[in-house]
Structure formats: structure tokens, C-alpha cells
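Trainee: sequence plus the predicted model coming up.
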Amino acid sequence: MWAICLNEFKGHFKSFKSIVVIAIIFGVTYLTADLMSNLMATFPEEAAELGTDGYATGIVILIFVLGFFFITGLSHDIINREVSERTMRFLVTKTSRLNVLMGKYLGVWFFWLFCMVICFLLITIKSKDFLWLGLIDTMLFLSVALALNLVFSIVIPKPGVTMFVGITFALVFPALSFWAIFSGKLYVTWFKFLTPYYYSSLSNYYILINGLYTVLLLLLAYWLFNRRDF
């Protein structure tokens, strides 16, 4: 499992798309934190109302709005790439399917953990305080997004189709989620309970529900993966 995890982790640093995404994330994070620092100096009373959490505004908004899009662009074929290249049969004969699945998932998860830790370290330069809650909230949200991406890559056999479905989902799902959260209409407000955005918006211990959400999606992914014939 750990060999697969390490290979997936290193592979995410080798593509041009990854470099672009990393540059965007780091750039937005630092520039927003720097802007917040300037606001603190210019308007201390108004900016103080946001607290130190305001320094993480850039990365939080970026991940919540474009997180699914970034994950789709980098990892949409995490499983079906191996199936398409006929290397999955080799993997499942060398180790258990659970090890393959978790190795793939954890490899991508650690890639995003690395990126988020660097982002929050950049924020610390300006805030003088490491925002642990912000990091945990962001990673729990990304954990759900990565698990959903894993399910898509298992269900859809062709990488090209996964990319199309993933991009469509990345555009529609956040919009529908925010609509459900802020709408008072009964026919749509129920949908908020199915989105990781809602539990992140509640903050405090509610963000841990996204951890449970991730576990349920991984169980679904494992069940679907076991039903596949390679």
C-alpha cells in the first residue's frame, strides 16, 4: 500500500498541471495574507473583527470554489488510468484491492496535505499564528472531494469521460451546494445536508462530520472496486 501511495504522491509533482495548480494556490494564499496584513495596519479596528482567521480567506475561498476543479484536473483518472493501461490486473495480483485503493487515495491525500501545510505556513508569516483549525477544516473538505473523485474513477471506465464528468460536477456541485445552504426554499434546502460545504460553514465540531462523510464514501468506493473485474 505504501509503495503505491509514495508512487502516487511523487507522480503528482511531475506534471505541468500540478506545478500550475501549486503556483496558483501558493500565490493566492500569500497575496491574500499580505493584503490582510496591510488591512490590519490601515484599519485595525475593522480588520480585527475578522481575527487571525481572516488571513486564510484566500486559500479557503479558493479551495471551496475551485477545489473540485483542481482535484479533477490532477486526479480524475486515479483508478481508471490503471484499468485503461491494463496495469490494474498486475496491481491486484500483487497486493489486496484494499491496499491498492487506499494507496491511491492516500497518495493524493498526502499531496494535498503537503500543499495545505505549506499554504498555512505562508499564512503564519503574516499572521504570526498557525491556524490549525483552518488547516483541519480545509483537509476534511478536501478528503470528501478526493473520495468523491475516487468513486467517479471507479464507476467510469474511461479517463476522458471522467475528466468531462468531473469538470461538469466541479462547476455544478458547488453552485448547487451554495444555493441549498443560503436558500430558504424547501425543495432545495435539503440538499445542503449532502454537501461538505454545509458542515464546513457550521465550523466548530461540525467540520468533523466531513470526516464521517469521507469514511462513508471510501466504503462505497471499496464496495464498487471489489465488484470490478480486471
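Mentor: Arrived safely, thanks for sending.
Trainee: please make it C-alpha for all contacts and neighbour counts, starting now.
Mentor: Noted.
Trainee: roughly how far does the most centrally placed residue in the chain sit from residue 108?
Mentor: The chain has residue 142 as the residue nearest its centroid, 2.5 Å off, counting by CA atoms, centre = their mean. The span separating residue 142 from residue 108 equals 10 Å under the rule CA to CA, to the nearest Å.
Trainee: for residue 20, same thing?
Mentor: Relative to residue 108, residue 20 is positioned 16 Å away (CA to CA).
Trainee: more neighbours, those two?
Mentor: residue 108 (26 against 10; other CA atoms under 10 Å).
Trainee: secondary structure element for the more buried one?
Mentor: Using DSSP states H and E, residue 108 maps to helix 97-127.
Trainee: got it, and residue 130?
Mentor: Assigning secondary structure by DSSP H and E places residue 130 outside every helix and strand.
Trainee: take this one as well and set it beside the first:
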Amino acid sequence: MFGIVLKEYLGLIKGVKSFLVILFVTSVSIWAAQYASSSTFLTEASGDSQGTELAGLSFIFILFGALFIYILSHDIVNRDIELQRIRLLITKTSRKNVIVGKFISVFSFWASVTLITFVCISISTQTFYIAPLILLWVFIAFHSGVAIMMSTIITKHSYTVLISLIAGLVIPGIGIWSLFNKSVIAKVLNYALPYYIAMDDYRFIALTVVEIAIMLIISIIVFERKEL
């Protein structure tokens, strides 16, 4: 499984799209952090300076995180199936390890991107708040699980290109809408989608972890039943 994680992780790092995304996330987040740390207005408006410098990083992922993750990893499973490379993988390890390994690689890539950005922000602003980063990692893990499940269920790479783009735009819209709407449907979606990180709310983390586990279980079951 370690070989799968390393291969997929390095594949993500080497991509041109990945480099552009990393550059965008890091530069905008650092700029926002420096602005927030020097702005007394933002500090007074928040009522608490803790984590204000990380608002830029969180904001980027709340709006674009799902889209970034889906675009880069929408074909992480079905690509290998179409190219018949999956047959070689399952001769060396179990199908369950293939799914778990690919999930870990996607999560590790984005966790490392946010960690590097977090360290840069902490150095430039001389602040260190770990709690917002943990919330962000839960958010990333959720969308990594969605990407894996989508790529496992949908066999054709060409289909997931379009579906990942639509999902990457629609899901954040629904998630943000659920934060400010008081309807019953909105409250259910607020539980189901991890956009509560926008409110620094830690109550639903356990539920999100359960959802991630369910998505991985579904992916494993579907993958084990596929004719490869």
C-alpha cells in the first residue's frame, strides 16, 4: 500500500495543474494573512485575533477546495482501470489497500500543501494556531473521500471530468447556503457537509469522520465487485 501512496502522491506533485494550484493557494493565503495581521479592523470585527491570519487559507478552500481536489483526483481510480494498470496493482496488494492507499495519497498531498502554507503564514505573521488547520484537514479528508468514491463508481474517465467540475461548483454552493438558511433541509445539509469550518464549529467533526469511513467502505465494496 505504501507504494501506491508514494506513486500517487508524487504524481500529484509533478503535475503542472498541481503546481499552479499550490502557487495560487500559498500566495493568496500568505497575502491575506499578512493583511489580516496588520488590520486592526479585522481583529476587532472578529472579536478574537486567534486564527484571523488563517482566514485566507480557510476561505480559499471553502470556495475552491472541492473543485481543486476533484479536478486533480477525479480519475485516480478509473484512470488505472481504463489503462488496465489496475491489474498489476491487485496482483501485489488487496483491492481494499488500493482504495485506502489512493485515499491516503490524495489527503496527504493536500494536507502537505496546507501545512506548508500554514508554516509560511505562521512565520510571516509570528502566530501559531493549530485548531483551524485541523478543521481544514477534516474538510480535505471529506472531499478526498468524495473524489475516491466518484472515481470508483463512475467507470469512464471522460464522465468524471465533467461530473467533478459540476460537483466542485455545486457542493460548495449548497454547503455555504446551508450555513445561512434556517430551513430543515439546510440544517440537514449543515450536518452532512463539512462547511461548518467556516464558523469554526467543532461539533460535527465526528459525524464527518463517519461519513468519510462510509464513503471508503462504499468505494471498497464497489471496487471489489468490478470485473477488471
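Mentor: Sure thing, it's come through. This is a predicted model, so every value here is computed, not measured.
Trainee: could you quantify their similarity as a TM-score?
Mentor: Overlay of the two chains. TM-score (TM-score structural alignment, normalised by the length of structure 2): 0.92; 228 aligned residues with a CA RMSD of 1.9 Å.
Trainee: before we move on, the earlier item: and the helix holding residue 108 of structure 1, what does it pack against?
Mentor: Packed against helix 97-127 of structure 1, as judged by 3 or more CA pairs under 8 Å, 6 or more residues apart in numbering; DSSP states H and E, are the following elements: helix 2-11, helix 16-42, helix 132-155, helix 209-227.
Trainee: that one vs structure 2, average distance?
Mentor: Here helix 97-127 of structure 1, set against structure 2 after superposition, deviates by a mean of 1.2 Å using mean CA distance after the TM-score superposition for structure 1.
Trainee: can you give me the angle that helix makes with helix 2-11?
Mentor: Helix 97-127 of structure 1 runs at 40 degrees relative to helix 2-11, counting by axes from the mean of the first three to the mean of the last three CA atoms, to 10 degrees.
Trainee: what lines up with residue 72 of structure 2 in structure 1?
Mentor: Counting by TM-score structural alignment, residue 72 of structure 2 lines up with residue 74 in structure 1.
Trainee: and that match, how many neighbours?
Mentor: Burial of residue 74 of structure 1 is recorded as 18 neighbouring residues (other CA under 10 Å).
Trainee: my read: it touches residue 20, true?
Mentor: No. Contact between residue 74 of structure 1 and residue 20 fails when scored by CA atoms under 8 Å: they sit 10.6 Å apart.
Trainee: the residue nearest to the centre of structure 1 contacts residue 66, doesn't it?
Mentor: No. Taking CA under 8 Å as the definition, residue 142 of structure 1 is not a contact partner of residue 66, at 10.9 Å.
Trainee: would you mind finding the match for residue 176 of structure 1 in structure 2?
Mentor: In structure 2, the residue matched to residue 176 of structure 1 (TM-score structural alignment) is residue 174.
Trainee: residue contacts, the nearest residue to its match once chain neighbours are set aside?
Mentor: Nearest-residue entry for residue 174 of structure 2: residue 189, 7.9 Å, with adjacent residues in sequence omitted and distances by CA to CA, 6 or more residues apart in numbering. By CA atoms under 8 Å, 6 or more residues apart in numbering, the residues touching residue 189 of structure 2 are 174, 175, 178.
Trainee: what do we get in structure 1 for residue 189 of structure 2?
Mentor: In structure 1, the position corresponding to residue 189 of structure 2 is occupied by residue 191, as judged by TM-score structural alignment.
Trainee: for residue 176 of structure 1, see how far away that match is.
Mentor: According to CA to CA, residue 191 of structure 1 stands 8 Å off from residue 176 of structure 1.
Trainee: likewise residue 71 of structure 1?
Mentor: Applying CA to CA, the value for residue 71 of structure 1 to residue 176 of structure 1 is 18 Å.
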